[in-house]
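Q: Okay, here's the prediction I keep looking at, along with the sequence it came from:
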Amino acid sequence: MLGNEILSQAANSFGFDTNSLKFVSNSCNVVYRFNKGDKEYFLRLSEKPVEFEFNIKAEVHWVRYLVERGIHASLPIQTFEGELTAVCKHYEKCYIATVFEGAPGIFFDSNPELWGPSLFKTWGETMGAMHRLTKSYDPGDLKYKRMEWDVAEINNPHLHFGNYQVLLNKLRTIETEMKNLPKGKESYGLIHYDFHPYNFLIDQGEITVFDFDDSLYGWFALDIGIAATHAVWWGSHFKAWRSKDEFAKHFLNEFLEGYIKQNNIEQEWIQRIPLFMEYRNISSFFWWLTNWDGNEENLNDSQKNAIIETVNRIESGKLLDGCDIQL
């Protein structure tokens, strides 16, 4: 939780009462909930250098563009000065504040009956519409342009030995293949990059997406692969599927049926989705191991088993669980 000075600056910019704030989470950003009138809002505070404001402005500008063209997403609201961000400073600390309207609905795991073909198609249709719209998106001033996908920087020295080196070598192999892929307008553009089931709410069959702070320029099929990877992680157990691969193929068949209603995707890119799923699986290890101190005792059993299982599959020449599919 943050001190009153930072919160007061945000309140003065966006026009809310700090006494109404309720703490929600503190992971990549600090998030609070508040009500104003009869509406719910979320205050997001990102601890970043002031220069990073341009990057966040680029994110929320794109989100407003999508919402104004019919995408159900949490709308970023403006400050009294008509800006989409506010810089809040106190001593050496600097936070970039943004505020989003709340969204109706529940998460997918609140009701097991929600998890099925209808949701998968709607999810795909929403992403397809976003990709179609982004083809015409112009950020204007290039200083407000989001970053391009690039290979990961792995600076933790503990990740260059043993099993972690095996994972890293696999990541670098996939990244090399990705770097050589074409970047045409029909296949590459601004994507959410984290459109997983905990980043949207479901209300009467419609979904509202949020949490665009990972958005970047990448391949549309990569966005699909990320969604599929997370669907396998969190939803392949909901029914008695014989394997994660079987569930992944079922999910993608339904998802792509919705997707192509809104955006065309060539078969060559559909066939690359399993590659992007492998990329997401491997890169996730380096996300949660970023600050690992090299002490195996600080990893839980689930993490240790995931590393061992993944390394065994790589060394056996097998695709990762959930990625061994033909589309």
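A: Structure's in. What do you need? Numbers count the residues shown, from 1 in each chain.
Q: use CA for all of it now, contacts and neighbours both
A: Fine.
Q: Look up how far Val209 lies from the spatially most central residue of the chain.
A: Geometric centre of the chain, nearest residue: Asp194, 1.4 Å, by CA atoms, centre = their mean. The gap separating Asp194 from Val209 is 10 Å, by CA to CA, to the nearest Å.
Q: next one: Val63
A: 10 Å.
Q: What of Ile308?
A: Taken as CA to CA, the span from Ile308 to Val209 is 34 Å.
Q: Which one's more surrounded, these two?
A: It is Val209, of Ile308 and Val209, that has more neighbours when counted by other CA atoms under 10 Å, with 24 against 13.
Q: residues contacting the more buried one?
A: His72, Ala73, Ser74, Phe195, Asn199, Phe200, Leu201 (CA atoms under 8 Å, 6 or more residues apart in numbering).
Q: Ok, Pro112 next?
A: Contact partners of Pro112, counting by CA under 8 Å, 6+ apart, are Phe238.
Q: just checking, Phe100 touches Ser74?
A: Yes. Counting by CA atoms under 8 Å, Phe100 sits close enough to Ser74 to count as a contact (5.8 Å).
Q: one step back: quickly list what's touching both of Val63 and Val209.
A: The contact sets of Val63 and Val209 overlap at Ala73 (CA under 8 Å, 6+ apart).
Q: Could I get the full set of strands for the stretch 1-150 of the chain?
A: Using DSSP state E, counting those that start in this stretch, the strands of the stretch 1-150 of the chain run over residues 22-26, 30-36, 39-47, 86-90, 93-101.
Q: okay if I get those strands as TSV plus mean neighbour count?
A: As requested, those are exported to TSV (neighbours: other CA atoms under 10 Å):
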stretch	mean neighbour count
strand 22-26	14
strand 30-36	18
strand 39-47	20
strand 86-90	19
strand 93-101	22
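Q: a markdown table please, covering these and showing distance to Ile174.
A: Formatted as a markdown table, the strands of the stretch 1-150 of the chain follow (distance: least, CA to CA, whole Å):
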| stretch | distance to Ile174 |
| --- | --- |
| strand 22-26 | 32 |
| strand 30-36 | 33 |
| strand 39-47 | 31 |
| strand 86-90 | 38 |
| strand 93-101 | 34 |
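Q: Arg69 - nearest residue in space that isn't next to it in sequence?
A: Using CA to CA, 6 or more residues apart in numbering and skipping residues adjacent in sequence, the residue nearest Arg69 is Leu133, 8.0 Å away.
Q: I'd assumed Val67 was in contact with that neighbour.
A: No. Using CA under 8 Å, Leu133 makes no contact with Val67, being 10.5 Å away.
Q: who's more crowded, those two?
A: Leu133 (19 against 15).
Q: any idea how far Tyr65 is from the more buried one?
A: Distance, Leu133 to Tyr65, using CA to CA: 9 Å.
Q: Which residues are in contact with Ile314?
A: If you count contacts by CA under 8 Å, 6+ apart, Ile314 has them with Val166, Lys170, Leu320.
Q: alright, now check it against this:
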Amino acid sequence: MNSWQKQFTLEHLAAAAACYGIAEHDISKFGGFENLVYAMKDNGRDTILRVTHDSHRTERQLQAELNFVAYLAEHNVNVCKPLPSPGGRLLERIPYEGGTFLLTAFEKAPGGHIHGGQSEWNDSLFQEWGRITGLMHECAVNYSVPAGEPDRITEDELPYQPTDASPAEEQLLYQAFKKREEQILRLPREKNSYGLCHRDLHHGNFYVHNGVIFAFDFDDCGYDYFIQDVAMAVYYASTFSQWSKPAASREETTERANRFLVGFMEGYNQIRHIDSYWMKQLPLFIEKRRIDLCAILWEEWGSGTQEQRHWLRWNIEGIADEQPCMDLEPGWF
């Protein structure tokens, strides 16, 4: 939990409810990680309230995100559209002595989460996952930022910069991340392979209803290589198909990844094509995400359950030895 999240009091929650004309008893905690997420009842309709802080995302960054999500919705991509407050604003503000809380309401997606172990976790889901990713990328190719409106973020940042006194593992992760980042920065940026991406479209950020995916949580969206979205899907489907049982075996992640890619790429190719040059970059982007996630989870999982500590140790040892977390079949390249 970010420090600002602890500063969001019941008084602030009551103010948020008032911004949307909602009774306090019609708003309840729903989830969240980087942001606070609440469920709201608006005249019987289920909606979602996201609370962020201007230290996490500026108003201009949020406006850029909302513009892109609205564009996707207008072009028949199943995303949760932003909803205006009764005052007609897509962004509401609650200033306080520690900064400003920024509020946005969204449609609530129909359906629910699907994960490994459920019958719906199958090739049809993987194909749909690829299809919606392809649709987003096809829209991004043709998207132009509205005149006078801001752009979204481009660079990733690790949650810390280690010092000489930092644990060796933190220093290792930082150097490994910077190495991959430098490799990626040398790649060409072309219209058909680089643009606005969701950048975090794992199965925690969409619901499935009657076999159809409805995507949400565009908090991390920004300019990136389209192959980044493919890497995120492959990594999470193979490593965290069940959130509570992360895979800590190269054989296991390899088998899952190659099976997943069959369906995913079939769906993606229905919309657009990724050439072999970019598919060859897929392992680089997968490793970048692996390192980034280890850095994010280092403090919490380093003192977590036995399974979490084992997963973290397996990954850090692999990163130190330059061993990939999975082996994709040569046919993908």
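A: Right, received. Where do you want to start? Quantities reported herein were computed from a predicted structural model and do not represent experimental measurements.
Q: and the residue nearest to the centre of structure 1, what pairs with it in structure 2?
A: Using TM-score structural alignment, the partner of Asp194 of structure 1 in structure 2 is Asp200.
Q: Arg33 of structure 1 matches what in structure 2?
A: By TM-score structural alignment, Arg33 of structure 1 lines up with Ala39 in structure 2.
Q: same deal with Arg69 of structure 1?
A: Aligning on TM-score structural alignment places Arg69 of structure 1 opposite His75 in structure 2.
Q: now Ile282 of structure 1
A: Using TM-score structural alignment, the partner of Ile282 of structure 1 in structure 2 is Ile291.
Q: Does that match touch Leu173 like I think?
A: Yes. Ile291 of structure 2 is in contact with Leu173 according to CA under 8 Å; the separation is 6.2 Å.
Q: helix or strand for Gln326 of structure 1, which one?
A: Using DSSP states H and E, Gln326 of structure 1 falls within no helix or strand.
Q: Near the residue nearest to it when sequence neighbours are not counted, how many other residues are there?
A: Nearest residue to Gln326 of structure 1, sequence neighbours excluded (CA to CA, 6+ apart): Gln271, at 7.1 Å. Number of residues near Gln271 of structure 1 (other CA under 10 Å) recorded here: 14.
Q: how far away is whatever residue of structure 2 lines up with Gln271 of structure 1 from Arg186 of structure 2?
A: Superposed on structure 2 with TM-score structural alignment, Gln271 of structure 1 falls opposite Lys280. Applying CA to CA, the value for Lys280 of structure 2 to Arg186 of structure 2 is 15 Å.
Q: Val77 of structure 2 now?
A: Distance from Val77 of structure 2 to Arg186 of structure 2, counting by CA to CA: 31 Å.
Q: cool, Glu157 of structure 2 as well?
A: According to CA to CA, Glu157 of structure 2 and Arg186 of structure 2 sit 17 Å apart.
Q: And those two? Which one has more around it.
A: Glu157 (11 against 8).
Q: Is the more buried one part of a helix or strand, or is it coil?
A: For Glu157 of structure 2, the secondary structure call by DSSP: H, G, I helix; E, B strand; the rest coil comes out as coil.
Q: Against Asn35 of structure 2, how distant is it?
A: Counting by CA to CA, the gap from Glu157 of structure 2 to Asn35 of structure 2 is 17 Å.
Q: now do Gln118 of structure 2
A: On the measure of CA to CA, Gln118 of structure 2 and Asn35 of structure 2 end up 28 Å apart.
Q: now do Leu72 of structure 2
A: As judged by CA to CA, Leu72 of structure 2 and Asn35 of structure 2 stand 22 Å apart.
Q: got it, and Glu299 of structure 2?
A: Distance of Glu299 of structure 2 to Asn35 of structure 2, given as CA to CA: 19 Å.
Q: quick one: which of the two has more around it?
A: Legend: neighbour count by other CA under 10 Å for Glu299 of structure 2 and Asn35, higher for Asn35 (19 against 11).
Q: show me what contacts that one?
A: Counting by CA under 8 Å, 6+ apart, Asn35 of structure 2 touches Gln5, Arg50, Val51, Thr52, His53.
Q: JSON lines for those residues, including distance to Gln127 of structure 2?
A: JSON lines is the format used below for these (distance: CA to CA, whole Å):
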{"residue": "Gln5", "distance to Gln127 of structure 2": "37"}
{"residue": "Arg50", "distance to Gln127 of structure 2": "29"}
{"residue": "Val51", "distance to Gln127 of structure 2": "32"}
{"residue": "Thr52", "distance to Gln127 of structure 2": "33"}
{"residue": "His53", "distance to Gln127 of structure 2": "36"}
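Q: so which of those comes closest to Gly222 of structure 2?
A: Gly222 of structure 2 lies nearest to Thr52 out of those, by CA to CA, at 16.9 Å.
Q: Show me what the closest one aligns to in structure 1.
A: So, by TM-score structural alignment, Thr52 of structure 2 is matched to Ser46.
Q: Could you pull up the residues touching that match?
A: Neighbouring residues of Ser46 of structure 1 by CA under 8 Å, 6+ apart: Cys28, Asn29, Val30, Tyr95, Ile96, Ala97.
Q: what residue of structure 2 matches up with the fourth one?
A: Translated: Tyr95 of structure 1. Alignment note (TM-score structural alignment): Tyr95 of structure 1 maps to Phe101 of structure 2.
Q: thought its match was touching Leu91?
A: No. Phe101 of structure 2 is not in contact with Leu91 according to CA under 8 Å; the separation is 10.1 Å.
Q: and the gap between Gly267 of structure 2 and Phe126 of structure 2?
A: For Gly267 of structure 2, the distance to Phe126 of structure 2 equals 8 Å [CA to CA].
Q: for the equivalent of Gly130 of structure 2 over in structure 1, what are its contacts?
A: Aligned by TM-score structural alignment, Gly130 of structure 2 pairs with Gly124 of structure 1. Gly124 of structure 1 is in contact with Glu254, Phe255, Leu256, Glu257, Gly258, Tyr259, counting by CA under 8 Å, 6+ apart.
Q: Leu190 of structure 1 now?
A: His131, Thr134, Arg146, Ser215, Leu216, Tyr217, Gly218.
Q: how far out from the middle of the chain is whatever helix or strand it lives in?
A: Per DSSP H and E, Leu190 of structure 1 falls inside strand 188-191. Centroid separation for strand 188-191 of structure 1 versus its chain: 13 Å, with CA atoms, centre = their mean, to the nearest Å.
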